[in-house]
Every structure is written in C-alpha cells, then in structure tokens.
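1. only the shape, not the letters, is given here:
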C-alpha cells in the first residue's frame, strides 16, 4: 500500500509538471501572437500630416450619452493654432474670438471641404420580354 501512494504521488507530480509546461508554451505563443499583431498594426499605420492653420474635425468621444446612433461623432471644423512636441494639438473654433483648447492629436482628422458627390453615368437595364 505504501508503494501505491508513492507511485501515485510521483505520477501526480509528473502531471503537474506537464501542465506547467503547457501553460508556459501557451504563454509563449500568446506573446508571439501579440508581437506579430503589433508589428502588422505598426506597419499599416498612416502618419497624419497636421500643420498650423489647417482645418480639422474633432472626434467627440462623449457622444454615448446622446441619443441617435446615426449622428456623426466628428464635430467642427476647427483650426489648428499650435502643435506641441508631445502630439497635443491646440484648436480654436471658427470664431476668431473663441478660446483655444488642447486635445490629443489622435482625436483629430483633416477637414476636407468642397468634397462633392458626383453622379456616375446611369445605365438603364432592359427588362426581358415577359411571356
């Protein structure tokens, strides 16, 4: 009976060792996946070219409290007054007397005015003869 307990304890120790190895392998694979995903994301990032005097739209992150899921989350346009070294952007409203405020540079995108929707050639589809 003493032999059975010792062999059971040894077998349980081996099972715990295998479980620990599986956990470490899963951790390594997760780290590898995160690194690969991060590299792909960084490779496909586009750098924003912001300049002083440029008009931009501001992302409104507090829109969740307002009803209407079809409302635009971009407000503005605002004019860039200054760009800081840490990525912050100083914005001013369309009125020159309005106070300026600082926002994160990731929350703005260039404003493109004069974008016009154009109609592409209409092609009339012929209806087949019905019998």
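-> In hand now; what should we look at? This one's a predicted model, so the numbers in the text were calculated from it and none came from an experiment.

2. can we go C-alpha only for contacts and neighbour counts from here?
-> Noted.

3. can you get me a residue count around residue 74?
-> By the criterion of other C-alpha atoms under 10 Å, residue 74 has 16 neighbours.

4. report the contact partners of it.
-> 57-60 (C-alpha atoms under 8 Å, 6 or more residues apart in numbering).

5. and the helices in the chain, which stretches?
-> 2-43 (DSSP state H).

6. picking up where we left off before, now the buried members of the contacts of residue 74.
-> 57-59 (16 or more other C-alpha atoms under 10 Å).

7. and which of those is nearest to residue 42?
-> Nearest to residue 42 out of the buried ones among the contacts of residue 74 is residue 59 (C-alpha to C-alpha; 21.7 Å).

8. second one coming, line it up with the first:
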C-alpha cells in the first residue's frame, strides 16, 4: 500500500468537497439575491402627506379572534412624516400623537356619499348619428 498515493487522493477528495461546498454557497447566495429582487419589486412605495387620513394595521396576535373582522383600525390623521419611513399619527378624537412604521399604513378612502347625485341631460344627443373614432357619420 502506497501511503503517498492514499494521502494525495484523500487531499484531492477534501479539496473537491470544499469546491462543491463553495459552489453551493455561491448558488444559494445568488438565488437569495434573485428572490430578494423579486420580492422588492412587489413592494409599492407609499407617499403620505401631512393631514391625510390613513388606516393602521393592527398586528397584535389574537389567539381566539371570534368573528372575522378587519384588522385595519382608524382612520387616523397624519401629523408628521419623517424621512426614514416613520409616520407620526394624530388620534382623531384626541390630541395625542404616536409614531408608527409607514409600511403599516394605507390611505383611507372616504365612503361614497349618495346624497350628492349629479344628473346629466342626454336630450341634446342625436341618436341618428354614428360616431367612429371622433368622426360623425350621419345615417341619412
């Protein structure tokens, strides 16, 4: 038995295993970067202004929540927007302010008011005319 040959083969096997480990590390790192890029493109930038009304996501853990209900609470009024994504909110029924992460907010959409109805008169439209790409073609 040649100990030199066995020693060299063992050393080559160890080097080959280390190369495989390094390749796996590089592949996993590139896969993580691609996954991060894909997830980051799904994030939408939210721009908030002072005085805007927003809803706050309630992220507390409820073990037995009971009925299904929305986890968005509010509306709150934005008191101040900081450059690092922190938003200072003003409680709508008091003068207390508190700071939250801007990712936990979404704009509050005012409910549709059915009292303000607009009517548009269509009596001036000639039904005997045909419109094609902005050109009037008469049926005469």
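-> Here it is on my side, so go on. Since the structure is predicted, the reported quantities are computational estimates derived from the model, not experimental observations.

9. quick TM-score on the pair, please.
-> In this superposition the chains share a TM-score of 0.74, using TM-score structural alignment, normalised by the length of the first structure; 112 aligned residues with a C-alpha RMSD of 2.1 Å.

10. returning to that earlier point: show me which of the buried ones among the contacts of residue 74 of the first structure is closest to residue 21 of the first structure.
-> For these, the nearest to residue 21 of the first structure is residue 59 (46.1 Å; C-alpha to C-alpha).

11. I figured that closest one hits residue 107, correct?
-> Yes: using C-alpha atoms under 8 Å, residue 59 of the first structure is in contact with residue 107, at 5.2 Å.

12. residue 84 of the second structure matches what in the first structure?
-> Alignment note (TM-score structural alignment): residue 84 of the second structure maps to residue 86 of the first structure.

13. count of residues packed around residue 90 of the first structure?
-> Residues near residue 90 of the first structure, counting by other C-alpha under 10 Å, number 19.

14. roughly how far does it sit from residue 83 of the first structure?
-> According to C-alpha to C-alpha, to the nearest Å, residue 90 of the first structure stands 6 Å off from residue 83 of the first structure.

15. wait, residue 89 of the second structure sits on residue 82?
-> No: Residue 89 of the second structure is beyond contact range of residue 82, at 11.2 Å (criterion: C-alpha under 8 Å).

16. what's the burial count for the residue nearest to residue 89 of the first structure when sequence neighbours are not counted?
-> Residue nearest to residue 89 of the first structure in three dimensions, not counting chain neighbours: residue 83, with 4.7 Å by C-alpha to C-alpha, 6 or more residues apart in numbering. Residue 83 of the first structure has 17 neighbouring residues, counting by other C-alpha under 10 Å.
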